[in-house]
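Trainee: One predicted model, sequence on top.
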Amino acid sequence: MTVLRKFWILIFGILALLMAFGGRYIFSLPFLMMILPLIKTKAGLTLFQIFRIWNLLQILKRSGRFNFNSSNNSSNIERMSKAEALKILNLNPNKTYTKKDIINAYKKIMKKVHPDVSPELTRLASIVNEAKEVLTKNIS
């Protein structure tokens, strides 16, 4: 009886340690999955769409096209390269695209970043517009 009692004390001790160190991750996952459909911004963007917009912002920030601190367009004086435009529209630079493919990719992104969806995304929408113009100009 004492061996069984010590076994259960050991098991519950290990379980308590597991919950103390990993519980905040283990137990937050079901809660997150439960509220994930409920978390939407006023504009109706899902978390996946917010992540995609954040990813696009990071690409633009790395390329120097988008500055979070200034609202003027002084950083956008030089023209966008074809490689940057392909990255912005999430297109593979190793493939060739028709004008229709570029327009479809443009529409897919603009559904998420259009100024009507959220006025804060106006600058981002203008960059996506410029990317489309650069790519369609190279095709025509």
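Mentor: Sure, I can see it.
Trainee: When you work out contacts or count neighbours from here on, use the C-alpha atoms and nothing else.
Mentor: Fine.
Trainee: for the strand or helix carrying Ala131, the distance to its chain's centre please.
Mentor: In this assignment (DSSP states H and E), Ala131 forms part of helix 122-139. Once both centres are worked out by CA atoms, centre = their mean, to the nearest Å, helix 122-139 turns out to sit 19 Å from its chain's centre.
Trainee: take the one below as the second:
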Amino acid sequence: MNIIIYTLVILTLFYFILKFFSSISPKKISKSLRLLIIIGSILLAILFAIGGKYLLSLPLTLVSLGLMKLKGLSLFQLLSLYRLIQTLRNSGRYNFNQSVTPNNSAMSVEEAYKILNLDMNKKVSKEEVNKAYQKIQKKIHPDISPETARLSSIVNEAKEIVLRNIE
């Protein structure tokens, strides 16, 4: 008999919760959920930092900063910036330990397309190259952060190589 009563209570609560959510605007739900995720990730980052797990607190901190859109960086933009840095590190053109990496070899056309997130097999126009360049520069321009000056110069070089290849 208790199971039936508990089931009725749970279903009644579930009904009222769903009714409540159906009356709220989706924008308000999204805003509340975003705030809940931000607060939760900040609290988890603090708990991990207090516990000495700094490597676990760093991604949570980046996620919370991305969700708050500090300096205009969203989570998606942080991931694309990370991908750009990894591409440059794999090609040996960027190193975290040194501010300027020796540039002994010229950048290949393939690397330039990859840096600008363009498809090498597809014919691209100057406008597409400039759009891709501007999209990346908005994230890494030295005026936004002085630490990204080297990245910005590499992206400039990639743009020039792709534009020369088009002509």
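Mentor: Thanks, I have it. Fair warning: this is a prediction, and the values are worked out from it, not measured in the lab.
Trainee: Overlay the chains and give the TM-score.
Mentor: The TM-score (TM-score structural alignment, normalised by the length of structure 1) is 0.70; 117 aligned residues with a CA RMSD of 2.8 Å.
Trainee: give me the stretch of structure 2 that the helix holding Ala131 of structure 1 matches.
Mentor: Residues 149-166 of structure 2 are the counterpart of helix 122-139 of structure 1, counting by TM-score structural alignment.
Trainee: contacting residues for the counterpart of Lys99 of structure 1 in structure 2?
Mentor: Aligned against structure 2 by TM-score structural alignment, Lys99 of structure 1 finds its counterpart in Lys126. Taking CA atoms under 8 Å, 6 or more residues apart in numbering as the contact definition, Lys126 of structure 2 lies against Leu163, Ile166.
Trainee: swap in Leu60 of structure 1?
Mentor: Taking CA under 8 Å, 6+ apart as the criterion, Leu60 of structure 1 is in contact with Phe66, Ile88.
Trainee: the helices in structure 1, which residues?
Mentor: Using DSSP state H, the helices found in structure 1 span residues 2-26, 28-35, 47-63, 82-88, 99-113, 122-139.
Trainee: looking at the ones you listed, which is closest to Ser74 of structure 1?
Mentor: Between Ser74 of structure 1 and these, the shortest separation by CA to CA is 12.4 Å, and it involves helix 122-139.
Trainee: follow-up on the earlier one: for the match of helix 122-139 of structure 1, buried residues please.
Mentor: Neighbour counts using 16 or more other CA atoms under 10 Å place Ala149, Arg150, Leu151, Ser152, Ile154, Val155, Glu157, Ala158, Lys159, Ile161, Val162, Leu163 of stretch 149-166 of structure 2 among the buried residues.
Trainee: same for the strand or helix carrying Lys31 of structure 2, what does it pack against?
Mentor: Lys31 of structure 2 belongs to helix 26-50 when assigned by DSSP H and E. Helices and strands touching helix 26-50 of structure 2, as assessed by 3 or more CA pairs under 8 Å, 6 or more residues apart in numbering; DSSP states H and E, comprise helix 54-68.
Trainee: 10 Å - rerun?
Mentor: On a contact count with 3 or more CA pairs under 10 Å, 6 or more residues apart in numbering; DSSP states H and E, helix 26-50 of structure 2 meets helix 2-23, helix 54-68.
Trainee: Make a markdown table out of the ones you listed and add distance to Ser32 of structure 2.
Mentor: Converted to a markdown table, the helices and strands packed on helix 26-50 of structure 2 look like this (distance: least, CA to CA, whole Å):
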| stretch | distance to Ser32 of structure 2 |
| --- | --- |
| helix 2-23 | 12 |
| helix 54-68 | 12 |
